[in-house]
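Asker: dropping a prediction and its sequence here:
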Amino acid sequence: MRYLPLTNEDRAAMLARIGASSIDDLFVDVPEAARLSGPIAGLPNHASEMAVERHMAKLARQNLSAGEAPFFLGAGAYKHHVPASVDHLIQRGEFLTAYTPYQPEIAQGTLQMLFEFQTQVARLYGCDVANASMYDGSTACWEAIVMARRVTKRGKALLSSGLHPHYVSVAETMAKFTGDALQTALPTLSAETDAEALLEAIDRDTSCVVVQYPDILGRIADLSAIAARAHEHGALLIAVVTEPVALGALKAPGDMGADIVVGEGQSIGVGLQFGGPYVGLFACQERFVRQMPGRLCGETVDAEGKRGFVLTLSTREQHIRREKATSNICTNSGLCALAFSIHMTLLGERGLRDLAMLNHGLAVQAAETLAAVPGVELVNDSFFNEFTLKLSKEARPVVRDLAERGILAGVSLGRLYPGADALAHGLIVAVTETTTSEDIAALAAGLKEALA
């Protein structure tokens, strides 16, 4: 039987208290087209456990695994090799069951791991301090924008046209509740970034400039000039890094003047996993540390002089008065942060640099091979392991055509920017150390046939 502890009178009293006339009023932010008006079509009301298992297995066989086909998808989530030791270690009981330590100093192992994770992120990003992780890159990006508002007491953020559209969408959703004005534009299929336009747009009302590095099309820009102009006008520079492996080869954003650096850590230690869970990275310069969201673990000594770890700073609403909190994020992606830290430790600085150069070398090979295909034009002048192609045909049907042939060709800009006709022929191609020469040849042959 169903367990329904509330009576109709209980529900009516609760709705009256919050000023809602019906349950439907609680879902007004969900587009009407996305709401169900009845049971899901084609889904039976009940079935046996064995029947459900057979049905789900049949559906699963329709999937094309990332490891079973030439794979060139990227645009914020990347297929890298994760050593088996990472999965083995994170499944140890003391890690797998660990949650937010409410008596943090008791959980010395958890605190030490987070301290080392923070150190790795800070060094990777070229910043003074990093927090103990966030949900994912997109929410970390928004938290950086609202942090800049607190620091500058301003409410206008300039978002680069090269910022991932999903990150822009998250920021736009959250800005509805804070009143922040977000200024952005669509990218153009050209080798040049929008750096000049950003420089011209910065004024005394600007709280921050948000730039992705490398950007959504894979282009790489020197952030120094944008940082200098932002600082001249009292604004902050926020750099977003969706591919952390790139920083094994590229100059860290913090070393170019970025005040806050955020991004997605999935590439290191975390598999694709149908889109999550992932791990958000967040770092800043020390002068802003008290405005940083999330938690910060620190190192100290105990009464006997022995090394120990403590929860040094926690400005989230779960620990302090809500009106004083910098964020309402109530946990961190602890297990994914652990996977990131283990993989990073196994690589070491030299290993990360070697991995980055391997990625870049294979990407160069792929770009040269694909640009030689009739009907394919390479957009980028510079890139790390991801670049954009301009096809002679609309990219979305080409991608679907190649997927039916068992080749996952990349991410079409038409999918990321529906309705933007000027971008419909764009295709983002990502290449990692898991890509082989045979994969590149298969993609080139597939594009040749699809564009003929």
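Answerer: Nice, thanks for sending it over. Residues are numbered from 1 along each chain as shown.
Asker: contacts and neighbour counts: CA atoms only from here.
Answerer: Will do.
Asker: now do the helices in the stretch 51-200 of the chain.
Answerer: 84-90, 93-96, 108-125, 137-152, 165-178, 195-201 (DSSP state H, counting those that start in this stretch).
Asker: of those helices, which approaches residue 293 most closely?
Answerer: helix 137-152 (7.1 Å; Cα to Cα).
Asker: what residue is smack in the middle of the protein?
Answerer: residue 137 (3.1 Å; Cα atoms, centre = their mean).
Asker: wait, which of the helices of the stretch 51-200 of the chain is closest to residue 268?
Answerer: It is, among the helices of the stretch 51-200 of the chain and with distance given as Cα to Cα, helix 84-90, at 10.2 Å.
Asker: in that closest one, what counts as buried?
Answerer: Using 16 or more other Cα atoms under 10 Å as the test for burial, helix 84-90 gives 86-87, 90.
Asker: stretch 385-401 now?
Answerer: So stretch 385-401, judged by 16+ other Cα under 10 Å, has buried residues 385-391, 393-396, 398-399, 401.
Asker: can you give me the end-to-end distance of that stretch?
Answerer: 24 Å (Cα to Cα, to the nearest Å).
Asker: and the contacts of that stretch?
Answerer: 74, 189, 217-219, 246, 359-360, 362-364, 367, 371, 375-380, 408-415, 424-432, 447, 450-451 (Cα atoms under 8 Å, 6 or more residues apart in numbering).
Asker: next: stretch 104-120.
Answerer: 95, 98, 101, 129-133, 296-299, 308-311, 334, 337-338, 340-341, 344.
Asker: structure B:
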Amino acid sequence: MRYLPLSESDRTQMLAAIGAKSIDDLFVDVPAAARLDGTIHGLPDHASELSVERQLGAMARMNVAAGDGPFFIGCGAYRHHIPASVDHLIQRGEFLTSYTPYQPEIAQGTLQVLFEFQTQVARLFGCDVANASMYDGSTACWEAIAMARRVTRRGKALLSSGLHPHYVSVARTMAKFTGDVLDVRAPSLSGETDAAELLDRIDGETSCVVVQYPDILGRIGDMSALAERAHEKGALLIAVVTEPVALGLLKSPGEMGADIVVGEGQSLGVGLQFGGPYCGLFACQEKFVRQMPGRLAGMTQDAEGKRGFVLTLSTREQHIRREKATSNICTSSVLCALAFTMHLTLLGEAGLRKLAEASHDRACYAAEKLTWLPGGARRLNRTFFNEFTIVLGQEARPVVRELAQRGILAGVSLGRLYPDAPELANGLVLAFTETATREDIDALDAALREVLA
């Protein structure tokens, strides 16, 4: 879209039409402390479009991005190699320009891929049925909590301390409007998950227990006992998976008794783009399907007996009466879901296992390299897939900044994720995928030796 600035005469006419004397009148309710005092630093005034593009391009090149050097950032968004064929396929006209497939006669390609997407997610998560994607993992997590309230008719959710804090934040925001009570605590720097503590907190008022697998610190726990206790008390077990590649090696949540499994699909098919887009995954056991948010693509036959695909179940408020709706989320990230399915289809089951093995192998190599950590520093995890936490003898955020100056993106500090929990400030979460070479890990090891000396 071209930028066509308004003339002073245009602005005067527009202000007159709305009864404002000046542009400043439009912002009179914005507190002075929130307003910009002066010009934007570093940007030229009244420059040409070409000049501004050059200036912004130079600023953008100051960023250290995935692919510019050794990269070990995870915590819910992961860098995997995406075959060029994925991008080629989703840019085909029938996919790229297709919006929500309400008219099956012109959206058979999209509907069929969504049907296959559902099948893949259900198998990956060990559930009976999956929906046709959601906005992202965090909102899918909240939708699962809301679904548990509808199923159990209770309003108290137990959230594991190992659940991603951004997911917790989204749930807290939404719970303000629904009245749900969220029982959540900050994680401790322990090598074990908080499963034992959660077992003791489940009671007759609990609607659901929400557990991340692997959790925010990379720890892996067996959810079977939690599922059994939750079911004894009439509650549901919700599992959150932020790294679906892990399920190429790990036992699925559904096999351990999870009633609802949600997650983030970005790892497969969707690259890191400075914050998005993402793709929400949502699956459950069949007996709860009527309470599942979003929509389902189903297979049927037309009047001539030919196979066709349609929207079978749509429980969003834009489809049905508001009081009957299970969700008001109206974005299902269809294009990202298509990319997820195309990537997973190209991998196949054997390919997914190899991808998972490669990621785990890199993490094991790094764990062995970092056994030297000085001054009481240590690796926290007893178990991990491709991500683990190290506890330094000093605050982790300055260490991350120092390594970034050296061209190494060395993970996510817990001080950034939990700014109000100083006891976690020394924690650093490192993620390893098949894109991290042994040379990259050696570079991380060498840089840490210098910085921590």
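Answerer: Done, it's in. Remember, predicted model here, so these are calculated numbers, not experimental data.
Asker: mind telling me the TM-score for this superposition?
Answerer: The TM-score (TM-score structural alignment, normalised by the length of the first structure) is 0.93; 438 aligned residues with a Cα RMSD of 2.1 Å.
Asker: quick one on the thing from earlier: the helices of the stretch 51-200 of the first structure: which one's closest to residue 273 of the first structure?
Answerer: The nearest among the helices of the stretch 51-200 of the first structure, by Cα to Cα, is helix 84-90 at 13.2 Å.
Asker: quick one on the thing from earlier: so what's the residue nearest to the centre of the first structure up against?
Answerer: 167, 242, 262-265, 279-281.
Asker: next one: residue 43 of the second structure
Answerer: 52, 55-56.
Asker: against residue 352 of the second structure, how distant is residue 359 of the second structure?
Answerer: Residue 359 of the second structure is 11 Å from residue 352 of the second structure, by Cα to Cα.
Asker: save the contacts of residue 43 of the second structure as TSV, and put in distance to residue 156 of the second structure and neighbour count too.
Answerer: Compiled in TSV, those are given as follows (distance: Cα to Cα, whole Å; neighbours: other Cα atoms under 10 Å):
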residue	distance to residue 156 of the second structure	neighbour count
52	52	15
55	51	15
56	48	12
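Asker: could I get those residues as TSV with distance to residue 271 of the second structure?
Answerer: Output for the contacts of residue 43 of the second structure, formatted as TSV (distance: Cα to Cα, whole Å):
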residue	distance to residue 271 of the second structure
52	27
55	26
56	23
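Asker: ok, so of the buried residues of helix 84-90 of the first structure, who is nearest residue 254 of the first structure?
Answerer: Using Cα to Cα, the buried residues of helix 84-90 of the first structure come closest to residue 254 of the first structure at residue 86, 28.2 Å.
Asker: that closest one and residue 345 touch, don't they?
Answerer: No. Counting by Cα atoms under 8 Å, residue 86 of the first structure does not reach residue 345; the two are 10.1 Å apart.
Asker: just to revisit the earlier point, now a PyMOL select for only the buried ones of the contacts of residue 137 of the first structure.
Answerer: A single PyMOL command selects the buried members of those (16+ other Cα under 10 Å):
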select buried, resi 167+242+262+263+264+265+279+280+281
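Asker: let me see the ranges of the strands in the stretch 251-400 of the second structure.
Answerer: 260-264, 280-284, 295-301, 307-314, 378-379, 387-391 (DSSP state E, counting those that start in this stretch).
Asker: give me the neighbour count for residue 70 of the second structure.
Answerer: Residues lying near residue 70 of the second structure (other Cα atoms under 10 Å) number 24.
Asker: if I look at it, how far off is residue 142 of the second structure?
Answerer: From residue 70 of the second structure to residue 142 of the second structure the distance is 34 Å (Cα to Cα).
Asker: any buried residues in the longest helix along the second structure, and which?
Answerer: Using DSSP state H, we find that the single longest helix of the second structure is helix 334-369. The neighbour-count check on helix 334-369 of the second structure (16+ other Cα under 10 Å) flags 334-345, 347, 352-364, 366-367 as buried.
Asker: please flag which of the contacts of stretch 385-401 of the first structure sit within helices.
Answerer: 359-360, 362-364, 367, 371, 413-415, 447, 450.
Asker: okay, the residue nearest to the centre of the first structure and residue 339 of the first structure: tell me how far apart.
Answerer: In terms of Cα to Cα, residue 137 of the first structure sits 16 Å off from residue 339 of the first structure.
Asker: and what of residue 428 of the first structure?
Answerer: 27 Å.
Asker: residue 299 of the first structure too?
Answerer: 21 Å.
Asker: and residue 189 of the first structure, by the same measure?
Answerer: 36 Å.
Asker: tell me who's in contact with the nearest residue to residue 143 of the first structure once chain neighbours are set aside.
Answerer: What sits nearest to residue 143 of the first structure in space, not counting adjacent residues and going by Cα to Cα, 6 or more residues apart in numbering, is residue 293, at 7.1 Å. Shown in contact with residue 293 of the first structure (Cα under 8 Å, 6+ apart): 131, 143, 147, 314-316, 326-327, 329.
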